[in-house]
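J.: Provided below are the primary sequence and the corresponding predicted coordinates.
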Amino acid sequence: MEKLISEFSFGLFFWQLFLFIGLVLLLWKFAWKPILEAVNGREEGIKNALASAENAKKEMQNLQADNEKLLKEARAEREAMLKEAREIKEKMIADAKEEAQVQAGKMIAQAEESIRSEKQAALAELKNQVATISVEIAEKVVHAELADKDKQLSLVDKMLNDVTLN
């Protein structure tokens, strides 16, 4: 360091200072502004990219919220449709049971009516047969009575044994 101080030259110092200042001015004019503009441009680009990323993140959150909302609505709609389908099924089953009971009641009523009419027809036929048999017996008894009393009794007994009810 002593050597520097002892060999110091003002001329050399002046020219070095002049060149340094000239270099700084040249750098200021031609390099510093483009470098600062590039740095500022890059900073703006980074800010824009960060803002875009933040917007994209918010939009993704909104989309996720919308998707969740749509999913909940779809689930609720599905549950409502299933509930409605169950109610329709139960109503159809109840209607079918009711219709079957009505039909069964009608069939039973028809069967009872048929049985009643057949019973009445059978009773009428039985009455007719009894009347016919009674008339035949009376005819034969009257006819035989005119002939002989013992014959009449044996004839009535014989006819009663021959007659069978259907």
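T.: Received the coordinates, thanks.
J.: make it CA atoms for all contacts and neighbour counts henceforth
T.: Noted.
J.: L63: how many residues sit nearby?
T.: By other Cα atoms under 10 Å, 12 other residues sit near L63.
J.: state the helix or strand in which it lies.
T.: helix 33-147 (DSSP states H and E).
J.: specify the local secondary structure of L153.
T.: Classification of L153 by DSSP: H, G, I helix; E, B strand; the rest coil places it in helix.
J.: distance check, it against A147.
T.: Going from L153 to A147 by Cα to Cα, to the nearest Å gives 12 Å.
J.: which of those two has more residues huddled nearby?
T.: Set L153 next to A147 and count neighbours by other Cα under 10 Å: L153 wins out with 14 against 11.
J.: any idea how far that one is from Q103?
T.: Distance from L153 to Q103, by Cα to Cα: 59 Å.
J.: repeat that for P34.
T.: Applying Cα to Cα, the value for P34 to Q103 is 100 Å.
J.: again with V142
T.: Going from V142 to Q103 by Cα to Cα gives 57 Å.
J.: please apply the same query to S6.
T.: 134 Å.
J.: what residues are up against the residue nearest to the spatial centre of the chain?
T.: When Cα atoms, centre = their mean is applied to the chain, the residue found nearest the centroid is L82 (2.7 Å). Under the criterion of Cα atoms under 8 Å, 6 or more residues apart in numbering, L82 has no neighbours.
J.: how near is it to I93?
T.: From L82 to I93 the distance is 16 Å (Cα to Cα).
J.: who's more crowded, S6 and Q103?
T.: Q103 (12 against 8).
J.: how much space between the more buried one and K97?
T.: 10 Å.
J.: one more structure, for comparison:
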Amino acid sequence: MDLITPGIGLIFWTTIVFLLLMTLLGKFAWKPILKAVHLREANINDSLKAAEQARIELASLEQDKEMIVRDAKSEKLRLIDEGKATQVEIIREAKVKAKQEAEKIVESAKKDFEAEKQKAVESLKQQLAVISIDMASKILESEIDTTKKHEEIINKMLDKANFN
């Protein structure tokens, strides 16, 4: 029964030891423990605030990223459109230059053709003149006696020579 009903002396000394222990703990242990708990609580609050700030910054960065991606896509499309426009312009300029070159070549060929034609006509005239002179000289040799006949032959030859 002693365990169920303790004696007054035991209760007295247990209470004094308890109060002494509480005083010592209050003076030396509770303050540092409470200080550590408050520091821990402040650190947790700061960490929560930093996490909230990071979440807000992350959302802002996400919006910035989406805006940058949209801008990059629109810039890409603009550059593609410019490239296509430049391509069309280069093709158009190449066609114009090719047409001009073709016209120059055709004009040059026409000039060359006309020059060759003139040379051929001149050559034919010279050959005709030589043939006419040869014929005239042969005729003169064979019929040297009639001048009137010679004049008629020469006039006919000259008329034929002036065919242009």
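T.: Alright, I've got the coordinates. Remember, it's a predicted structure, so these values are computed and weren't measured experimentally.
J.: TM-score for this pair?
T.: After superposition, the two chains reach a TM-score (TM-score structural alignment, normalised by the length of structure 2) of 0.65; 147 aligned residues with a Cα RMSD of 3.3 Å.
J.: so stretch 46-54 of structure 1 corresponds to what in structure 2?
T.: Following TM-score structural alignment, the aligned partner range for stretch 46-54 of structure 1 in structure 2 is 44-52.
J.: mean deviation (superposed) between that stretch and structure 1, please.
T.: Here the mean offset of stretch 44-52 of structure 2 against structure 1 after fitting is 1.9 Å, by mean Cα distance after the TM-score superposition for structure 1.
J.: in that stretch, what counts as buried?
T.: Neighbour-count burial for stretch 44-52 of structure 2 flags no residue at all (criterion: 16 or more other Cα atoms under 10 Å).
J.: what does stretch 130-145 of structure 1 give?
T.: I137, K140, V141, A144, E145.
J.: name the residues that touch that stretch?
T.: Stretch 130-145 of structure 1 is contacted from outside by K151, Q152, L155, V156, M159, using Cα under 8 Å, 6+ apart.
J.: residue in structure 2 paired with the last one?
T.: Going back to what we said before, that points to M159 of structure 1. In structure 2, M159 of structure 1 lands on no residue (TM-score structural alignment).
J.: which secondary structure element is home to M159 of structure 1?
T.: helix 149-162.
J.: the aligned residue in structure 2 for D95 of structure 1: how many residues sit nearby?
T.: Using TM-score structural alignment as the criterion, the counterpart of D95 of structure 1 in structure 2 is E93. When neighbours are defined as other Cα under 10 Å, E93 of structure 2 has 12 of them.
J.: from E57 of structure 2, how far off is E93 of structure 2?
T.: Taking Cα to Cα, one finds E93 of structure 2 at 52 Å from E57 of structure 2.
J.: equivalent analysis for V106 of structure 2, please.
T.: Distance from V106 of structure 2 to E57 of structure 2, by Cα to Cα: 72 Å.
J.: before we move on, what about T5 of structure 2?
T.: 66 Å.
J.: so these two - more neighbours on which side?
T.: E57 (12 against 7).
J.: returning to that earlier point: what's the helix holding M159 of structure 1 packed up against?
T.: Counting contacts by 3 or more Cα pairs under 8 Å, 6 or more residues apart in numbering; DSSP states H and E, helix 149-162 of structure 1 packs against helix 33-147.
J.: against R92 of structure 2, how distant is T15 of structure 2?
T.: Distance from T15 of structure 2 to R92 of structure 2, by Cα to Cα: 108 Å.
J.: how about A54 of structure 2?
T.: A54 of structure 2 is 56 Å from R92 of structure 2, by Cα to Cα.
J.: equivalent analysis for A72 of structure 2, please.
T.: Counting by Cα to Cα - A72 of structure 2 and R92 of structure 2 are separated by 30 Å.
J.: distance of A80 of structure 1 from E90 of structure 1?
T.: From A80 of structure 1 over to E90 of structure 1 (counting by Cα to Cα), the distance is 15 Å.
J.: what does Q120 of structure 1 give?
T.: Distance from Q120 of structure 1 to E90 of structure 1, by Cα to Cα: 44 Å.
J.: do V102 of structure 1 as well
T.: If you go by Cα to Cα, the gap between V102 of structure 1 and E90 of structure 1 works out to 18 Å.
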